[in-house]
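# Mind looking at a prediction? Sequence and model below.
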Amino acid sequence: MDSQQQAAVGVDPPVVKRSIVAGAIGVLVHWFDWAIYAYMSTTIATIFFPAQDPTAGLLSVFAVFAVSFAIRPIGSLIFGPLGDRIGRRKTLSIVIVTMTAATLLVGLLPGYESIGILAPILLIVARLLQGLAAGGEFGSAATFLAEFSPRKHRGFGVSWLEVGSLLGFLVASLTVFVLSTVLNSEAIAAWGWRIPFLLAAPLGVIGFYIRQKIEDTPDFQALQENDNVAETPLRDLFTGSWRQFLQMCGIEVMMHVTFYIVLVYLLTYQAQHLELSSSNAAMASTVTSLVALVLVPLFGALSDRVGRKPLLIGSGIALMAGGYPLFMLMEGGSLVSVLMSQIGLGAILALILGTHAVSIAEIFPTRVRQGGLSIGYNLTAAVFAGTVPYLMTYLIDETGNVFVPAFYLMLVGAVGLVAALTLRETVGKNLLTSQDVPKNTTAEDPASAQRT
């Protein structure tokens, strides 16, 4: 049936459920790989870099990590507009195959002692491939979920994207915990470190299979039927939707900085400034992830009832009002005070994660949606997310003020608040705009008639 007929009958609920799995599983694979590389960094340093200076080796591992982060905007420039030209499903399939192959390659690489300088070179190549593919994952998946989710439940449907990212973190930490429990340090250094990277292969195969079994989104099919697929999506994005792009960047700066401070940097912060044991810090981080995991879809569903804008405004206000008090609570130093603080920060993070993706997906026309989401997300990630650990460490060292992370959260909360205030409410919006379909047609957003 064509898109107009599909709009009349709606997308079957089983198809919607499969689309949610198809969209979320790639994000899970991406963040699983990202977390595993970070968790295994000390071991990777000894395997791939000369053992003359352990610190230099560790810095080299983090440098490779930073390179893969910095290349993501290039990946977004490739895969974002590509999805607006050839479709969401095809791009998602290309991305997950590339991402899985790069992760698998790391698990199969010989070490420095076996092939010398070629080992770190191949590691860099693998991480560059992973970074390029990761540059296309979020925008492709968010667009895919937004265009498949029923209009009345779009916030809930898209929120599962971030459930996938949090699950990736949790599965990675659980994998490393099991390895360190079952194997001794010698076995992990000899071969055990490869297991998590090899696990990405079956996850990727499952994700590819699911994505291949689903048709492209009804909205993109409507573009094809109306012969209105963007021929120059990148140019169209920055000539026709630059305001939406700037609004998105403001929201994403708030999201990225909060995400990396709460789930990544706090592990280092607590060890350095609170003298919290690594096991207690890891436990607190896991609790935070679990809290966010439960709350994200609830906030996504809430946005379907009260709107995106109130929750985004609330997110900015919560960071501005709660950042400093929650860090003061954390400075109490006890495990209880740390847990209470992180639960509060996790709840604010969940409020942002449950709302941001659907909000930015709804502000772009369908013709340039994937490009806009991909480029804006990864550009702000490269500039603001990847610099969080270094910037926080540097500023605390220079100022002697341990509340720098709280002030930074308050600042990005203000940025997000300003961006949210400029947005129009988009809940229940028809994703197919006048830019997407000719005026003489009656094409309707296929999600509008989906079963509820």
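Done, it's in.

# C-alpha only now, for contacts and for neighbours.
Fine.

# Can you name the element that comes right after the strand or helix carrying G135?
Using DSSP states H and E, G135 falls within helix 118-148. Downstream of helix 118-148, the next assigned helix or strand under DSSP H and E is helix 154-182.

# other SSEs contacting that next one?
Packing partners of helix 154-182 (3 or more C-alpha pairs under 8 Å, 6 or more residues apart in numbering; DSSP states H and E): helix 13-39, helix 118-148, helix 194-212, helix 278-306, helix 335-362.

# Now those in JSON lines, please, with extra columns for distance to L166 and mean neighbour count.
As requested, these are exported to JSON lines (distance: least, C-alpha to C-alpha, whole Å; neighbours: other C-alpha atoms under 10 Å):
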{"stretch": "helix 13-39", "distance to L166": "8", "mean neighbour count": "22"}
{"stretch": "helix 118-148", "distance to L166": "14", "mean neighbour count": "26"}
{"stretch": "helix 194-212", "distance to L166": "16", "mean neighbour count": "19"}
{"stretch": "helix 278-306", "distance to L166": "6", "mean neighbour count": "20"}
{"stretch": "helix 335-362", "distance to L166": "10", "mean neighbour count": "25"}
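
# take the one below as the second:
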Amino acid sequence: MSSTARPSYEPASPAPLTKLATAGGLGNFLEWFDFAAYGFFAASIGRVFFPSDDPTTSLLSSLAVFGVAFVVRPLGGITVGAIGDRLGRRAALSLTVLLMGVATTLMALLPGYDAIGVAAPILLVLLRCTQGLAAGGEWAGAASFLVEYAPRQHRGLWGSILTSTAAMGAVVGCFVAVILDSVLTVEQLDSWGWRVPFLLATPLVGAGLYVRLRLEDTPAFRALQQEHKLARSPLREAFARHKKSMTLVFFCSAVHGVCFYYLATYVINFLTSAQIGMNRTQALVGTAIGLSIYTVLCPLAGIVSDRIGRRPSMLVGSAAMAVLAIPAFILIAQGSLWTTIVGMTMLAVFEALVNVTTLVLLIEMFPTSTRMSGGSTGYNLALAAIAGPAPLIAAAVAANVDLVGSAAFYMVAVAAIGFVVLLIWLPETVGNPLLTDDDTADTAGTAADSAVPERKLTERAN
């Protein structure tokens, strides 16, 4: 193809970006509101679906189901990713919000163990798997749509819309939990109160589906359609040509995913556990404030990532998590509102940096034809294998290791390993044009040649 026929991948005007931010953010908010709500009400859900004389056993069973949803995320990433690469980003995003909404509504209406016996936890697992399938395609789909439209110099800032709305979903879920905890007894929460957040999410499904169906697909994907360059098997091509990129996305996603699920899911259960014994309402308020600070930090992290680069952002964020995780949890373990906020903020600063950077790398390291399949597979494999089990592992470690801050051991290990891998192999991608179907070589290289891809990719795209 001649250079004169080469399509432009920059947005034609700022108007689509506003629509895109709304559509991507709304669906993303719904997804993470649901996941956060499950985490905040894990104790009640455990008692309803896994009754036991030991509260810790019920809680661990409930958190295990939380992790089950992550087991099927790779399948969701593969399936929805292929849809996004073959039929378009809009089709993929519409499917994910529909699946998530239906599963969330049905969960709110699901009878407990006392009503239908063992069928209750089985159905709960199936619904969580459905949510996992939807979530598996949501993040990479929304990221592809948003970043493919965003101006080259502001991809980090625009990507932060997704990380911010994810945190906002958790914050709103937390405040809903605060309200319910303050007006309902434990018996009422176990009976019906835990269902309220899932019912509140139902109207957002229609709104999210409506907005997404009205969007036009990205210029990059439409150009690929016009040139008849759609991949016949996007995932196979991603594995054949971009294994290094998928591996690097895996490690980036593992680092950010573990920290995020500690903040959004585990902290509240840690604070209210027998070891700490904080009042649940106070724990929810502290968690909500910490997540609110994280929400505000995400756009700032996006700006930093655009300014200093993806590689420094990932390395600084990963190293800081490895160093600060235990001190942060020592503060959180003090059981006061202010030490909880300080401890969460210590983690939130660097989680915001890592999360936003991971999201943009998810897009910048793959060409248009395999972007959703390659990016979502690396991302979801990390969340399934490493991040999803984090709340369960953290709870188990804290329950069995009598050391202050022991709950953070898992985060430290993941962040440290991720730092070493990224230090050796992560290239710089900031400022580069998005890869096209003509860029077939794997972009992942060593630190020494990280400047070379930028020059070569710029030449290819012009």
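Yep, that arrived. Because the structure is predicted, anything quoted here is derived from the model rather than measured.

# To what extent does stretch 310-318 of structure 2 diverge from structure 1 after superposition?
Average distance, stretch 310-318 of structure 2 versus aligned residues of structure 1 after superposition (mean C-alpha distance after the TM-score superposition for structure 1): 1.4 Å.

# Provide the aligned range in structure 1 for that stretch.
Under TM-score structural alignment, stretch 310-318 of structure 2 corresponds to residues 308-316 of structure 1.

# quick check, distance from the matching stretch to the centre of its chain.
19 Å (C-alpha atoms, centre = their mean, to the nearest Å).

# likewise stretch 407-425 of structure 2?
18 Å.

# neighbouring contacts of it?
For stretch 407-425 of structure 2, the external contacting residues (C-alpha atoms under 8 Å, 6 or more residues apart in numbering) are 248, 251-252, 254-255, 258-259, 311, 314-315, 318-319, 321-323, 325-326, 329, 390, 393-395, 397-398, 444-447.

# Determine the number of other residues adjacent to N279 of structure 2.
13 (other C-alpha atoms under 10 Å).

# So it versus E227 of structure 2, what's the distance?
To E227 of structure 2, N279 of structure 2 is 60 Å away according to C-alpha to C-alpha, to the nearest Å.

# tell me which element the nearest residue to E138 of structure 2 once chain neighbours are set aside is part of?
The shortest distance from E138 of structure 2 to any non-neighbouring residue, by C-alpha to C-alpha, 6 or more residues apart in numbering, is to T96 (5.8 Å). Secondary structure from DSSP H and E places T96 of structure 2 in helix 89-108.

# That helix vs structure 1, average distance?
Counting by mean C-alpha distance after the TM-score superposition for structure 1, helix 89-108 of structure 2 comes out at 0.8 Å.

# in that helix, what's buried?
Buried residues in helix 89-108 of structure 2, counted by 16 or more other C-alpha atoms under 10 Å: 89-101, 103-108.

# Excluding covalently adjacent residues, which one is nearest to Q130 of structure 1?
Nearest to Q130 of structure 1 is M99, by C-alpha to C-alpha, 6+ apart, at 4.9 Å.

# and that neighbour, what does it touch?
Here M99 of structure 1 is in contact with H30, L129, Q130, G131, A133, A134 (C-alpha under 8 Å, 6+ apart).

# Mean per-residue distance, the helix or strand that contains E113 of structure 1 versus structure 2.
Per DSSP H and E, E113 of structure 1 falls inside helix 112-115. Compared with structure 2 after fitting, helix 112-115 of structure 1 has a mean deviation of 5.1 Å; criterion: mean C-alpha distance after the TM-score superposition for structure 1.
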